[in-house]
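predicted structure and sequence below. I'll ask about it afterward.
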Amino acid sequence: MEHYIKASEINVPCLPPFPAELTTGTKEMIVKENTKFKNILTFVDKLFEDTNCRLVIFKGVGEATAKCISCVEVFKRNYKGGVLYQWNKIVFTRRTDSWLPMVESLSKILVHVDVPTVYILISKDPFPDDCINESSQDSSSEARFTFDNEAMSNGLGSPQEKPKLLRTLGVNKWNRPLKKNCRIQKQQLLSKDKS
């Protein structure tokens, strides 16, 4: 591709893969790779302050899918207005890249790329029963997992439940070597402790 230069990039528009009765008139937030969380989150917070706004769609294409998911998780964590309901869909959208040759003997190239796209529908209201599937969830439910006939929640619990690490004064060969300043200070502390 060293003899070609990218001329254009055309994204084929894709409608949200949710039922039309849910998404008509719903605001779609397009999260890009360079989108600032603060801008999106303040805008969606203002949207959800309006009692008439019940739904919002987050969309991330290609490299921005991970950022879109993170943005939704931060929004759900910061939302104080009650329970939120979430529905996820992943689809592939088509992008066409046009490459022009820099050498006259070569011809123009069109490259069709299927790009992953994530759609996340956030709602203040529960979804209809016919729409609920394995990708639907709400922010109030806590997942529980079973392991060796014991149930445990998805979290580590409070910090008091964590075991304390035992620190020994002996040399541990797996520790990172101390910096020169720290080494001198530690030697001084050890000499004070011995006396």
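Now that the structure is in, tell me what you want to look at.

going forward, measure contacts between C-alpha atoms and count neighbours the same way
Will do.

and the strands in this structure?
For the chain, the strands defined by DSSP state E cover 4-11, 27-31, 55-61, 85-101, 109-123, 136-138, 144-147, 150-153.

which one of those is the most hemmed in?
Most buried of the strands of the chain by mean neighbour count (mean count of other CA atoms under 10 Å) is strand 55-61; its value is a mean of 22.

contacts for that strand next, please.
Contact partners of strand 55-61, identified using CA atoms under 8 Å, 6 or more residues apart in numbering, comprise 23, 26-32, 44, 65-68, 72, 115-124.

residues in contact with residue 154?
Per CA under 8 Å, 6+ apart, neighbours of residue 154: 142-145.

with respect to residue 165, which of the strands of the chain lies nearest?
Closest approach to residue 165 among those (CA to CA): strand 150-153, 22.5 Å.

leaving out the residues flanking it, which one is nearest to residue 126?
Residue nearest to residue 126 in three dimensions, not counting chain neighbours: residue 85, with 6.1 Å by CA to CA, 6 or more residues apart in numbering.

next: residue 162.
residue 156 (7.9 Å).

that neighbour: neighbour count?
Burial of residue 156 is recorded as 9 neighbouring residues (other CA atoms under 10 Å).

look up how far residue 10 lies from it.
Separation of residue 156 from residue 10 (CA to CA, to the nearest Å): 46 Å.

quick check: closest non-adjacent residue to residue 89.
residue 119 (5.2 Å).

from residue 139, how far off is that neighbour?
Separation of residue 119 from residue 139 (CA to CA) stands at 17 Å.

below is structure B, check it against A:
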Amino acid sequence: MENYSKAKAVEQPCPSPFPDLPPTTPEVRVRDGSKIRNLMRYALSRMEPKPRVAEDEEKGQSRTDEGDVVAMETREVTGRSLTTEKSLSRNILFTATGKGVSKAITCVEIMKRRVKGLHQHTKLLYSTVDEVWEPLEPTAGLDSLTVSRNVPAIWILLSRDPVDSSLPGYQAPGNFDALWAHSAKEEAGAFGGQRHGQNKRKRGGGGSSGSSRGKGGSGRHTGRPKEPFKSQS
């Protein structure tokens, strides 16, 4: 492919693995260049009664990254974009492909910490991306190439309503905090045991040093030979 350059990449639409969701369910599409601050601003506005208002919303302007947020519906109240309790959604969907998968997972974890009691259902699949490659020299007689690649994709559903726990990829509310608490407890125990071992070794070294000093007599040695005592006549 040294004689070609990539002209464009087109991601093929992927069917939703959650066909039973209401059509009004908000969807947050996370890309590699998306800003988590903008993504969470919209997501929290659909799940929290009183989301935080950004500086641009203070001026009555609501902005989002291109392609990040789908079907945004807000209500302007006294120059601010606030969501009423009646318009809160019961579900929210996070989707990402390729390098945006890790950022989507970060957004989901932030959402679960801010909004308690959310059931999580995760689906992993592949999405098809068609890449068009053009020859570097059009006069060389080379044709354009179209390469199809399968990239990993993730779909994460967060719901206030209970989800079938027998489905693969289900995570109950509160598992995140319990996991971190257990990990922190294990790390604290391992760190405490390590310090105990270090203190024990220090005590042992001090005892041997003290016993050698007691047998030798003087604790300090200057390294200079002792001069004979000269009597004064």
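Sure, I can see it. Everything numeric in this text was worked out from a predicted model, so none of it was measured.

coming back round to it: next one: the counterpart of the residue nearest to residue 89 of structure 1 in structure 2 from residue 128 of structure 2, what distance?
Under the alignment by TM-score structural alignment, residue 119 of structure 1 pairs with residue 155 in structure 2. Relative to residue 128 of structure 2, residue 155 of structure 2 is positioned 15 Å away (criterion: CA to CA).

can you tell me the centre-most residue of structure 2?
Nearest residue to the geometric centre of structure 2 (CA atoms, centre = their mean): residue 106, 3.0 Å.

need the counterpart of that residue in structure 1.
Aligned by TM-score structural alignment, residue 106 of structure 2 pairs with residue 70 of structure 1.

ok, residue 168 of structure 2 next?
Using TM-score structural alignment, the partner of residue 168 of structure 2 in structure 1 is residue 134.

ok, residue 130 of structure 2 touching residue 11?
Yes. Residue 130 of structure 2 lies in contact with residue 11 (CA atoms under 8 Å); the separation is 6.3 Å.

just the helices from structure 2, written as ranges.
36-47, 55-58, 101-114, 175-216 (DSSP state H).

trace residue 143 of structure 2 over to structure 1, please.
So, by TM-score structural alignment, residue 143 of structure 2 is matched to residue 107.

distance of the residue lying closest to its match once chain neighbours are set aside from residue 3 of structure 1?
Spatial nearest neighbour of residue 107 of structure 1, excluding adjacent residues (CA to CA, 6+ apart): residue 101 at 6.3 Å. Residue 101 of structure 1 is 6 Å from residue 3 of structure 1, where distance means CA to CA.

same thing with residue 156 of structure 1?
Distance of residue 156 of structure 1 to residue 3 of structure 1, computed by CA to CA: 55 Å.

with residue 133 of structure 1 instead?
When distance is defined by CA to CA, residue 133 of structure 1 is 49 Å away from residue 3 of structure 1.

tell me the contacts of whatever residue of structure 1 lines up with residue 129 of structure 2?
With TM-score structural alignment as the criterion, residue 129 of structure 2 lines up with residue 95 in structure 1. Counting by CA under 8 Å, 6+ apart, residue 95 of structure 1 makes contact with 9-12, 112-115.

in a markdown table, list these along with distance to residue 48 of structure 1.
Converted to a markdown table, those look like this (distance: CA to CA, whole Å):
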| residue | distance to residue 48 of structure 1 |
| --- | --- |
| 9 | 34 |
| 10 | 33 |
| 11 | 30 |
| 12 | 30 |
| 112 | 38 |
| 113 | 35 |
| 114 | 33 |
| 115 | 30 |
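
tell me the one among those residues nearest to residue 89 of structure 1.
Nearest member of those to residue 89 of structure 1, counting by CA to CA, is residue 115, at 13.9 Å.

hmm, residue 62 and the closest one touching each other?
Yes. Counting by CA under 8 Å, residue 62 is a contact partner of residue 115 of structure 1 at 5.5 Å.

state the number of residues packed around residue 177 of structure 2.
By other CA under 10 Å, the residues close to residue 177 of structure 2 number 12.

and it, how far from residue 113 of structure 2?
8 Å.
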